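# sequence plus the predicted model coming up.
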Amino acid sequence: MDHLVEMHYQILKRLNVSDLIRCKSVCKSWLSIIYDPQFIKSHLTQSYLNDRDNDGLGDRRLAISLFPGYLKANPFEIGFNESRILGSCDGLVCVLAYCNKLRVLNPSTREVKRVANPIICIGDGAMYWGVGYDPYTDDYKIIQGFKSGENYYWREVNYTFISSNGVLYNGLLHWVGYNSTEKFVTLSFNLSEEKFVEVPQPNDEEYQFRVGQHESMRLRNMEECLCVFRQELVPREIWVMKDYNNRCWEIFLEYEREKKSDDVHCVKLLTNYVSSRWSLCHDMLWCDNRKLLGTPTFVESLVSPHLLVILA
């Protein structure tokens, strides 16, 4: 890469996605850079760095907006009879729309991939989902499991899932469930090895009494950490894993935490999408509390939704 091209490369990777889309029309050399897979990864890394360096903000949340000024965001779980966001990873968003339609979109580039309908219909049985990136195969994957009768199906998983949406953290997907002894557990799923592993919960009597043995226990991301809480206690009491590798948990009480604003991206409902029109975009608003803790985090990217594998 010569000096001039390298200079253009470094400048372009610091631009936001909307500016890069316009830059594609400037010249062929810029178009070539922006479409390059390595540039897309480099730009994604830069986007994460920009988010972390933006002082005063918490997480970038993602929710569905029905109408201008109206936000549809259940802090915990949204029923399967409604459109819902199943997860987000590297700027890709998986949405289960009305009539059991599964779509993966990039709100920044306005690309949409129509995914084959789920292997069972809404209402036929409890389902769990997850969206993540597999570095081993360099693929983005959607995980779908479902319950029929007394059994969960996804490679004969021997757990009953309480939470339906997998929480992506540290490259792994996480759910809350209980095992064959009816003990509540936190599960992690490795997308490369396709294996479930139990994650140790806080070794604290107060946690076990107030959180660890309640069906309303949920997992989420907060300030770049995995957290666990009871729905009834948010935002007053949240347990945060400050050190994932050493499984180090800390309790964050509302009055002890620094107040931060979350940057919330509102994705318009995915209806009659036409790629040449502004029928799908995202707007931003501010949230000064943790009511949107149940929504996934989001970062702008150039990643295409057409790079996807479905595991069911």
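Good, I have the coordinates. Numbers count the residues shown, from 1 in each chain.
# going forward, measure contacts and count neighbours with C-alpha atoms only.
Fine.
# hey, where'd the strands end up in the stretch 151-300 of the chain?
Per DSSP state E, counting those that start in this stretch, the stretch 151-300 of the chain carries strands over the ranges 151-153, 160-161, 167-169, 172-178, 184-190, 195-199, 217-222, 225-230, 237-243, 248-253, 261-268, 282-287.
# check contacts around residue 264.
Neighbour list for residue 264: 60-63, 284-287 [criterion: C-alpha atoms under 8 Å, 6 or more residues apart in numbering].
# another one to put next to it:
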Amino acid sequence: MAKKKKNKPVMSATMKTTTTMADAIEKLPPYLPTEVIFNILINVPVQALLDAKHVCKQWYDIVSDPLFVKAHCQKSSLGFLIQDSNNYSHVNYIDVNMPIEKTKTTKVENPSEATILCSLNGLALLSDPINEEIFHVVNPMTKEKISLPPLKVYWRSPKSAGLAVNSSGHYKVVHVSVDNYGYSYLEQLQIRIFTIGVDKAWRLIDLQGIPNSSTMYQHILIHPYCCRRYIYWFHYYSSFDLALDVDTETIYQFTGPKNEVNDSRVEVVSMETSIGVIDETSTLLNVWKLTDVKSNKWTEFARINVEPVYKRFSKLFGRRFKDGIYPVGLFDGDFWFYCWVGNSKYVVVRKNLADKRFEFFEIERGTLHPHASTYVSPEKLIDNDRALPG
């Protein structure tokens, strides 16, 4: 009995080309509304988003939308960039979104060995190690970077620079220098600003009659405190403290809460949108917050008992533990600081202000920068037609 020949499948014109996986996924019916996918993805870490945007066109469009970038930024939690003090190319990111005992460390590439100056909304301001006239703005997680125009100034210190964002969502880089034009008797304080995506060159800020003096130069050239809309140059024992409102680009002069502080040991910290002064008396920390820079108003913010921390660390680390705390800042109701445990180790501590709990983790010695892992793209900040994350 002769076998029947199997008929070959007829290939239609629409089947002549090979269908890719991406095409197949795109043709699938949308089982979930875009709004639902949006709300799921804003909780996804940046590293996973880099892959998620390639799943299909719908996901790519969602992740690329400036509204998504802004929402993801607002949902991001605190972490820390830690730059090795002896080798600037070694940078780690510590994610403290999970319980401290499960903290995850991610290596961050820094092949140019640039100095990290500050961080805001997941963007880091870097000082170029070769050309001190150039600053870079980079997202360490997505590895996107932009470089700002060179500064053509004769300055005494190149490191006094900060990053801020105004209420319209425009990011601004601010730089302080004492220009002398080659002559010491011509020294003059200069504050320059560059609005990313708007300015083509650096602009001078009107100092509005703020006097120049050698005493001011000693304090104004220190690295500033960057608190979103404001940038502060503040040294507690100085009477030449300045604040820049990047919304109005107005400079204010203010002083610390000298009448309320015992002066036993004073530290200055960032408090997200403002700065604080910590007066350390034995194991009790009194925290004062600048609530109105225009009227130089300070209010008592918190009292923190760190005696339990000292007792715990004395038992855990013995002689390696050195009394004394080094504040990092106050964020989301938590006070962050670090302690020394030996010559090459820090213990970073999160102390909850609402109760007696505290958590800690041990790290290699380095410079700590509070940092949020976000999807904010420095490259897209130069596109003025798109909504910018604020």
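Received the coordinates, thanks. Keep in mind that what you see is a predicted model, and the values were worked out from it rather than measured.
# quick check: angle from the lengthiest strand in structure 2 to strand 266-270?
Using DSSP state E to define each element, structure 2 has its longest strand at strand 321-331. Put simply, strand 321-331 of structure 2 runs at 40 degrees to strand 266-270, going by axes from the mean of the first three to the mean of the last three C-alpha atoms, to 10 degrees.
# picking that back up, take the strands of the stretch 151-300 of structure 1 and write them to JSON lines, including distance to residue 82 of structure 1.
Formatted as JSON lines, the strands of the stretch 151-300 of structure 1 follow (distance: least, C-alpha to C-alpha, whole Å):
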{"stretch": "strand 151-153", "distance to residue 82 of structure 1": "23"}
{"stretch": "strand 160-161", "distance to residue 82 of structure 1": "20"}
{"stretch": "strand 167-169", "distance to residue 82 of structure 1": "20"}
{"stretch": "strand 172-178", "distance to residue 82 of structure 1": "21"}
{"stretch": "strand 184-190", "distance to residue 82 of structure 1": "26"}
{"stretch": "strand 195-199", "distance to residue 82 of structure 1": "29"}
{"stretch": "strand 217-222", "distance to residue 82 of structure 1": "20"}
{"stretch": "strand 225-230", "distance to residue 82 of structure 1": "23"}
{"stretch": "strand 237-243", "distance to residue 82 of structure 1": "28"}
{"stretch": "strand 248-253", "distance to residue 82 of structure 1": "32"}
{"stretch": "strand 261-268", "distance to residue 82 of structure 1": "14"}
{"stretch": "strand 282-287", "distance to residue 82 of structure 1": "19"}
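# so which of these is nearest residue 113 of structure 1?
strand 261-268 (15.7 Å; C-alpha to C-alpha).
# what angle do the closest one and strand 282-287 make?
Taking the same axes, to 10 degrees, one finds strand 261-268 of structure 1 and strand 282-287 inclined to each other by 150 degrees.
# show me which of the contacts of residue 264 of structure 1 are buried.
Neighbour counting with 16 or more other C-alpha atoms under 10 Å marks 60-63, 287 as buried within these.
# quick one on the thing from earlier: what range in structure 1 does the longest strand of structure 2 sit on?
Counting by TM-score structural alignment, strand 321-331 of structure 2 falls onto no part of structure 1.
# which elements pack onto that strand?
If contacts are counted by 3 or more C-alpha pairs under 8 Å, 6 or more residues apart in numbering; DSSP states H and E, strand 321-331 of structure 2 sits against strand 266-270, helix 307-317, strand 334-341.
# from the contact counts, what lies against the second one?
I take that to be helix 307-317 of structure 2. strand 321-331.
# what residues sit buried inside the strand it packs on?
321, 325, 327-331.
# residue 265 of structure 1 versus the residue nearest the centre of structure 1, what's the distance?
Against the mean C-alpha coordinate of structure 1, by C-alpha atoms, centre = their mean, the closest residue is residue 88 at 3.0 Å. Between residue 88 of structure 1 and residue 265 of structure 1 the computed distance is 12 Å (C-alpha to C-alpha, to the nearest Å).
# overlap of the contact sets of the two?
In contact with both residue 88 of structure 1 and residue 265: residue 298, using C-alpha under 8 Å, 6+ apart.
# residue 205 of structure 2 versus residue 288 of structure 2, what's the distance?
29 Å.
# so which of those two has more stuff around it?
Set side by side, residue 288 of structure 2 and residue 205 show more neighbours around residue 288, with 23 against 15, by other C-alpha atoms under 10 Å.
# that one: what's it in contact with?
Residues near residue 288 of structure 2 by C-alpha under 8 Å, 6+ apart: 257, 276-278, 298-302.
# again, but for residue 284 of structure 2
Counting by C-alpha under 8 Å, 6+ apart, residue 284 of structure 2 touches 303-307.
# what is the nearest of the contacts of residue 288 of structure 2 to residue 362 of structure 2?
residue 278 (23.4 Å).
# is it correct that the closest one is in contact with residue 267?
Yes: if you go by C-alpha atoms under 8 Å, residue 278 of structure 2 and residue 267 touch, sitting 5.0 Å apart.
# between those two, tell me which one has more neighbours.
Using other C-alpha under 10 Å as the criterion, residue 278 of structure 2 and residue 267 rank with residue 278 on top: 24 against 18.
# quick revisit: just the buried members of the contacts of residue 288 of structure 2?
Buried among those by 16+ other C-alpha under 10 Å: 257, 276-278, 298, 300.
# nearest to residue 350 of structure 2, of those residues?
Nearest member of those to residue 350 of structure 2, counting by C-alpha to C-alpha, is residue 278, at 15.9 Å.
# nearest spatial neighbour of that closest one, chain-adjacent residues omitted?
residue 287 (4.5 Å; C-alpha to C-alpha, 6 or more residues apart in numbering).
# what's the distance between residue 218 of structure 1 and residue 139 of structure 1?
In terms of C-alpha to C-alpha, residue 218 of structure 1 sits 27 Å off from residue 139 of structure 1.
# quick revisit: among the contacts of residue 288 of structure 2, which recur in structure 1?
Retained in structure 1 by both residues aligned by TM-score structural alignment, their matches' C-alpha atoms under 8 Å are the following of those: 276, 298-301.
# can you redo those as JSON lines with distance to residue 70 of structure 2?
JSON lines is the format used below for those (distance: C-alpha to C-alpha, whole Å):
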{"residue": "276", "distance to residue 70 of structure 2": "27"}
{"residue": "298", "distance to residue 70 of structure 2": "31"}
{"residue": "299", "distance to residue 70 of structure 2": "31"}
{"residue": "300", "distance to residue 70 of structure 2": "32"}
{"residue": "301", "distance to residue 70 of structure 2": "29"}
